[in-house]
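Next come a sequence and a model predicted from it.
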Amino acid sequence: MKKYKWLNKDSRAFLKRGYLREGESAEQRVVDIAKAAEKHLKIKGFAEKFEDYVARGFYSLASPVWANFGRKRGLPVSCNGVFIEDRMDAILDKQAEVGMQTKHGAGTSAYFGDLRGRGEAINSGGTSSGAVHFMELFDKVSSVVSQSNV
């Protein structure tokens, strides 16, 4: 089986737009990712097998892996999910967490299903604005904080 058959003109052009360093080839980047993974996992021989599997198209790397894995920038993770508890301190803590994840290049998602509904009573008196109201906070932090150009 021909190695890197999937690495055509279009995929090379795409990878050059922010995933590879100046003068770096996609093949070299795969080798560097494989070596970084072997070092992190401490599994002798992992790099060769991993590089072979990517080269043969058995593995397809996520954008943040191409851009960040083994480098001192961003996170090598595509997306993170957070669970939002029905407490104001938890809501604000998770907003900060999502902001930091976004800062380091990760996409984010959140589960708002445990928040009380609009009009339900809250402990300090008054009523809740509902989950959608809090979703706007998370939408804002995600649009304001950059994803490290990834």
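That came through fine. Residues are numbered from 1 along each chain as shown.

Going by C-alpha atoms from here, please, whenever you check contacts or count neighbours.
Will do.

Against Val82, how distant is the spatially closest residue to Gln95 that is not a sequence neighbour?
Distances taken as C-alpha to C-alpha, 6 or more residues apart in numbering place Phe138 nearest to Gln95, at 6.1 Å, with adjacent residues excluded. Using C-alpha to C-alpha, to the nearest Å, Phe138 is found at 11 Å from Val82.

here's the one I want to compare it with:
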Amino acid sequence: MIFHAQRLYDYMSKHWFMPSTPILSNGGTNRGLPISCFLNEAGDSLHSIVDLWNENVWLASKGGGIGSYWGNLRGIGEKVGQAGKTSGVVPFIRVMDSLTLAISQGSLRRGSAACYLPIWHPEIEEFIDLRRPTGWRS
């Protein structure tokens, strides 16, 4: 164990290897998590979406970067229940973006999240447009 620790120390001293920011800033403390990235996915229910938001807010507040898969959600206008229709995936991703921007990672930096949608999803074009500078916030 000591040999491994010394080897890692030597590599870092020579700039051959450097751990991610959460590992460097949270190591040896009682704050944050010693892991930098987390992956999860939203299911096709309101309960699952809210659970994902809750998990992502908690992870971001502890210093983790997040990658969320949204491809399980139905596209805009598809049937929900007896007579309802979905609002689609884009509004839920917008909420996730706002939550991520609102979270500070222990005064170190803002939260970071990536959202993923498969190319065959009915809202893929709207999803791609979210990244345009002239998108919904303008």
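Happy to help now that I have it. Note that the structure is predicted; figures quoted are calculated from it, not measured.

TM-score of the superposition?
Taking TM-score structural alignment, normalised by the length of structure 2 as the basis, the two superposed chains have a TM-score of 0.71; 108 aligned residues with a C-alpha RMSD of 1.5 Å.

in which helix or strand would I find the residue sitting nearest the centre point of structure 2?
With distances taken as C-alpha atoms, centre = their mean, Ile66 lies nearest the centre of structure 2, 2.6 Å away. Assigned by DSSP states H and E, Ile66 of structure 2 falls within strand 65-69.

Packing partners of that strand?
strand 37-41, helix 46-61, strand 113-116 (3 or more C-alpha pairs under 8 Å, 6 or more residues apart in numbering; DSSP states H and E).

Which residue numbers in structure 1 does it align to?
Residues 107-111 of structure 1 are matched to strand 65-69 of structure 2 when aligned by TM-score structural alignment.

how close does the matching stretch sit to structure 2?
For stretch 107-111 of structure 1, the mean deviation from structure 2 after alignment is 1.6 Å (mean C-alpha distance after the TM-score superposition for structure 1).

Mind listing what's buried along that stretch?
Gly107, Thr108 (16 or more other C-alpha atoms under 10 Å).

Break down structure 2 into its helices, ranges please.
Counting by DSSP state H, the segments of structure 2 that form helices are 2-13, 21-26, 46-61, 90-102, 124-129.

out of these, which comes closest to Gly81 of structure 2?
Closest to Gly81 of structure 2 of the helices of structure 2, according to C-alpha to C-alpha: helix 46-61, at 12.1 Å.
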